[in-house]
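Trainee: sequence-free structure coming up:
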């Protein structure tokens, strides 16, 4: 896709030509409408919006740039755009440093201030670089003068085009700015590895295991279990069902909190019904756990619930308490001759 953006190749379908903008000649440019139509034809897009989106991505990544209006969105109208010089493509210009940027800013300062003057952020960057690279500023100045001398030998139209290409490049790739690519494309290419026979064998074994265990059936069963669980707890979710007797945050009636405290003598009917959903719901409620303890005492097996409660307390203890509580559990429940063995 990017190779098609070579100026000599794109000229066949979307020729670059000189346009007039308020009596000013703009060489080697094309309109947004022409660019979008070219991309739609090239990629065989059915929807014009897809071509417009692709053009915007190319602009944001630095492969094309606007000539007059500095915007990050491509417009499907007569707005003028230029194709970036392949030398300045992000896939070619892999790294930019402070020295190159300092040479570019110095070169701008040596030219006509009205046409090539620095913007506020560029002035700030220039001052910082001058302080940072002061020990090699003579070298930077000499390099800027040499590049400026070579550029003066070009034709006027070529100088205008090159100036815009260079400025567009440094606008998006200057040091210290976020790169438009989260991970550079060349770094991605280095990680590509040729798939070996061992890789295919491992994938084949994994697929065979999948066919054997049939995880899609387990997923269906899990979804059914989840739906059943949600239906069971529908009446106990205050976001779905209206609390009884009323929501204290809306009605200022605190009876709901009073009836559901851990120290209430008679639990509500809804609370007792919830104990029947699972053993976890029963032991999670302090009153339910107390009822279970009373029942187990009558069956002479209360040590079971006491052992479970001690283990739960151990699981959520601090590190300094673990050894002491584990020793107490061992002495009370697990050691030879323990009182609750």
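Mentor: Now that the structure is in, tell me what you want to look at. Computed from a predicted model, the values in this text were never measured in an experiment. Numbers count the residues shown, from 1 in each chain.
Trainee: CA atoms for contacts and neighbours, from now on please.
Mentor: OK.
Trainee: which ones are touching residue 302?
Mentor: Residue 302 makes contact with 293, 294, 296 under the criterion CA atoms under 8 Å, 6 or more residues apart in numbering.
Trainee: relative to residue 50, how far out is it?
Mentor: 70 Å (CA to CA, to the nearest Å).
Trainee: what's the answer for residue 269, then?
Mentor: For residue 269, the distance to residue 50 - CA to CA - is 60 Å.
Trainee: repeat that for residue 179.
Mentor: 24 Å.
Trainee: before we move on, what about residue 62?
Mentor: Distance from residue 62 to residue 50, by CA to CA: 19 Å.
Trainee: before we move on, what about residue 148?
Mentor: In terms of CA to CA, residue 148 sits 41 Å off from residue 50.
Trainee: follow-up on the earlier one: residue 62 and residue 50 - which one has more neighbours?
Mentor: Neighbour count, other CA atoms under 10 Å: between residue 62 and residue 50, residue 62 has more, with 24 against 16.
Trainee: pasting the second one now:
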């Protein structure tokens, strides 16, 4: 906007009379400041109406200042980015912008089934080129195969947040499924044009709005605060900013009223994207990781398995070394062979198997997930039902807890009731793995001990389970025993990690399978599955028995009396 208007001003220079062209030539001989105004004291002070150079008329001071600002801006841009190209593909978000622009283009194409853009008549005024939010949501659901209205509203809000559509009466860029009126942004202001507006441009825009006495152009509270802050920051060159705002206002007044309304709203939406309302997300900010990838696109990419993934493409000529590549030595080949052998030993799973494992795990724990299914009893923090607390305080586990012990040994040992039941089973069998179970619990307790008690407790566990003549010795392989003894030179919470893992594998392969088949677990599981007996049914059965016995006795007495009478 700033440079566009300067081009318009420069167009007036070539149409001025000859005497003003001579004045501009005189202006070129003036000692111009080379630094940006305000950064350092300049040799030539900023001009006012009474401080113009000799031979320059005061009425055209604003034009000369505009040319001066344009020259300074062009010089600063060339110094900031020497040799840089204005490529549209520099932005990491360009792929997203292209997809959004394709959707917006389809929405605006009325011939291909797009949304109809109309002029809405209100009291004593007309609102040109608008659509309703409900029309946009319906189009998104119909043409993008979206079934949920919330998803369509979310997609429309993302499009609005990037500035492609905007409400005509609100600074917050979001989409609503109602009669709120929206307008499409001009392609000139699209983010794909790689806009990077400076604070000077923002100050000119705010200053221009203060000059126009219209209710729709009044500054919001946060904009007024930004204007005051910018005025303090650019105090030394505020006269130039004010002059540029005046020039833009004069150009805008020559435009048609309807066109001016549309352009004002589009410019406001542009700044709502690049200088958003406090509390809104700035969608123009670049992800630092994307920016680093853009600055170094030829960086070698690492694969999942640790092997450099150079791909099939050839490296850039800029990064090709001028020195010839040396032949690999014998040591290099041996290192590569050993590295490839290590990669062959890696445990790799297919994606299909991983997906099947995740699906089976999800289905197995479905009834225990309150987000996936309705868990009984209900959560006492959500409802007023305290049944969950009563069941948790009960010593006897419910059916869900008992059933969960059969999923894995980890689930059985995670539950205190499951640990006690598993230990009870090992004691009933006089199993040799009973000390291993006690050792596993002791190591778990060691991990939760205070740091000052860890060293002494680690030595106690060694003397009880692993030392020579230990009262509760456990069976360990030589590798785990050596690693554990080496770790005890500097005892810590995880000194027995290898030994604990070995004991866990032994219990999982032998004792846990027998525990699931034992009468202790099966009786407990079946007892929880049986429905409780109905006490009313028991009473009815007893009453029926009593009635039947009384009836039999009365029948017997009647038969005896009849026989005696006969």
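Mentor: Arrived safely. Owing to the predicted nature of the structure, the values given are computational and were not obtained by experimental measurement.
Trainee: just checking, what packs against the helix or strand containing residue 204 of structure 2?
Mentor: Per DSSP states H and E, residue 204 of structure 2 falls inside helix 199-211. Packed against helix 199-211 of structure 2 by the contact rule (3 or more CA pairs under 8 Å, 6 or more residues apart in numbering; DSSP states H and E) you find helix 221-233, helix 238-252.
Trainee: buried residues, that helix. List them.
Mentor: Buried residues in helix 199-211 of structure 2, counted by 16 or more other CA atoms under 10 Å: 200, 201, 202, 203, 204, 205, 206, 207, 208, 209.
Trainee: for those residues, give me TSV that also has distance to residue 235 of structure 2.
Mentor: Formatted as TSV, the buried residues of helix 199-211 of structure 2 follow (distance: CA to CA, whole Å):
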residue	distance to residue 235 of structure 2
200	11
201	15
202	15
203	11
204	13
205	16
206	15
207	13
208	17
209	19
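Trainee: for residue 154 of structure 1, give me its contacts.
Mentor: So residue 154 of structure 1 contacts nothing (CA under 8 Å, 6+ apart).
Trainee: over to it. Which of the three states is it?
Mentor: Under DSSP: H, G, I helix; E, B strand; the rest coil, residue 154 of structure 1 falls in the coil class.
Trainee: which one in structure 2 is aligned with it?
Mentor: Counting by TM-score structural alignment, residue 154 of structure 1 lines up with residue 255 in structure 2.
Trainee: next: residue 322 of structure 1.
Mentor: Checking with TM-score structural alignment, residue 322 of structure 1 has no match.
Trainee: and residue 47 of structure 1, how far from residue 36 of structure 1?
Mentor: Distance from residue 47 of structure 1 to residue 36 of structure 1, counting by CA to CA: 11 Å.
Trainee: more neighbours: these two, which one.
Mentor: residue 36 (25 against 9).
Trainee: can I assume the more buried one sits in a helix?
Mentor: Yes. Counting by three-state DSSP, residue 36 of structure 1 is part of a helix.
Trainee: tell me the residue in structure 2 aligned with it.
Mentor: Using TM-score structural alignment, residue 36 of structure 1 lines up with residue 137 in structure 2.
Trainee: its match contacts residue 155, doesn't it?
Mentor: No. At 9.0 Å, residue 137 of structure 2 does not count as touching residue 155 under the criterion of CA atoms under 8 Å.
Trainee: secondary structure element for residue 258 of structure 2?
Mentor: Short version: residue 258 of structure 2 belongs to helix 257-274, going by DSSP H and E.
Trainee: packing partners for the strand or helix carrying residue 564 of structure 2?
Mentor: Using DSSP H and E, residue 564 of structure 2 sits within helix 535-565. The criterion is 3+ CA pairs under 8 Å, 6+ apart, and there are no helices or strands that helix 535-565 of structure 2 contacts.
Trainee: thanks a lot, catch you later.
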